[in-house]
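Participant: Below is the sequence, then the predicted model.
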Amino acid sequence: MVHTSIFNTKLYLEELAKGNGPSEIETLIFQGLELIHVGKGILRCKVLITDRVAGEDGNWQAGAIMAVMDAIGASAVYSSGDGLHSSVDLNSSFYSTAKIHEKVEVEARVEGTNGGLKSAVIEVRRESDAQIIATGRLWMAPLGLKLKDNGSNLSKL
């Protein structure tokens, strides 16, 4: 039986691929997403670079690459089964870029934990020649807001 977190991760990414993301930026970046594998703590997919995420020079924008690494890394962390997490740090290195109409392969793997923190490593490669475009390391903390009763209706934090 497929673990609930894997099932939910796959469902979430399939909806993104259809253009039904929870935010406009996710819809913009991930429309046409192609899932390759969703497992516990690992995710592989392909992303088509469109003119919506490229600059005037036709190159995939660094901000869009970072957004992809953050979202796919977070999805891999969620698929590992410990609930929702929030990004606290994302380090990246850029080696190349992709052009409009090129496909890239993105892989994210949960690599470690430190207390409640989880770490994922993300690689982005050009599909045509497997050249590395970017790598990243994402650290995420458990998302556990605690409500505080301070006698006021203005804030519950």
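Facilitator: Looks like it came in fine. All figures in this text were calculated on a predicted structure; none of them were measured in a lab.
Participant: can we go C-alpha only for contacts and neighbour counts from here?
Facilitator: Fine.
Participant: List the buried residues in stretch 13-32.
Facilitator: In terms of neighbour count (16 or more other C-alpha atoms under 10 Å), stretch 13-32 has its buried residues at 13-17, 19-21, 26-32.
Participant: Which of those residues fall within helices?
Facilitator: 13, 14, 15, 16, 17, 26, 27, 28, 29, 30 (DSSP state H).
Participant: Of all pairs in the buried residues of stretch 13-32, which one is the farthest apart?
Facilitator: Taking C-alpha to C-alpha as the measure, the buried residues of stretch 13-32 reach their widest spread between 14 and 28, a distance of 14.2 Å.
Participant: For stretch 135-149, list every residue counted as buried.
Facilitator: Quick answer for stretch 135-149 (16+ other C-alpha under 10 Å): 135, 136, 137, 138, 139, 140, 141.
Participant: and the comparison structure, right after this:
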Amino acid sequence: MEDPNPCERAKKWLQSLQKIENMNKIDPREAPISLDSSNIYEGFVFRGLQIDQLQEGRALCTFKVPPRLVDGNGIWPARVIMSLVDNVCAAAIMTCDKPVKVSVDYNLSYFSTAKTHDEIEIDARVLGHKGGLSTVVVDMRNKITGQLVAQARQSMHNLGGLTVTPRSKM
């Protein structure tokens, strides 16, 4: 069986992030990804992400902010936005037939709030690749008003399968 194209791999990967909804419902024999706590968190955060378009160098998604992901004031918090941005950036890189990478630089600017039931467009575009480094820019906009909610610029590096342990200089 032939490997799916890069956009199809990115789509399947993003869909796999949505599958772990509740620890009590998980059958380890059927889990698409390992059952560590970060994957359970991703399933909780990503459930409901709609993949609108994947093409080389771009991932366009829509996310309706659910009540489970807002704070006590009904506002979509930064930590949730950052989780979505991180993984949608990785998917955009995957559409270029590049491996999923490790974030090495992450800049996120907030311009307005998003609240429960707001529909947000997430548009991730690869700016370029140099060596093992890839850079992506993401605009998150309210689909109804067009207002920019947040903008991110993220660089990810492919470590080539190597695990690097930083050494103390002390």
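Facilitator: Right, received. Where do you want to start? Just so it is clear, the model here is predicted, and its values are computed rather than measured.
Participant: just checking, which of the buried residues of stretch 135-149 of structure 1 belong to helices?
Facilitator: When these are checked against helices using DSSP H, none is located there.
Participant: what's the counterpart of residue 100 of structure 1 in structure 2?
Facilitator: Counting by TM-score structural alignment, residue 100 of structure 1 corresponds to residue 116 in structure 2.
Participant: Identify the residues contacting its match.
Facilitator: Residues near residue 116 of structure 2 by C-alpha atoms under 8 Å, 6 or more residues apart in numbering: 64, 65, 66, 67, 70, 74, 75, 76.
Participant: how near is the last one to residue 38 of structure 2?
Facilitator: Distance, residue 76 of structure 2 to residue 38 of structure 2, using C-alpha to C-alpha, to the nearest Å: 19 Å.
Participant: which of the two has more neighbours?
Facilitator: residue 76 (22 against 10; other C-alpha atoms under 10 Å).
Participant: Wait, that one touches residue 118, no?
Facilitator: No - applying C-alpha atoms under 8 Å as the test, residue 76 of structure 2 and residue 118 come out as separate, 9.4 Å apart.
Participant: what's the top helix by length along structure 2 aligned against in structure 1?
Facilitator: Identified as the longest helix of structure 2 according to DSSP H is helix 78-94. Following TM-score structural alignment, the partner segment of helix 78-94 of structure 2 in structure 1 covers residues 62-78.
Participant: how close does that stretch sit to structure 2?
Facilitator: With both structures laid over each other, stretch 62-78 of structure 1 and its partner residues in structure 2 are 0.8 Å apart on average (mean C-alpha distance after the TM-score superposition for structure 1).
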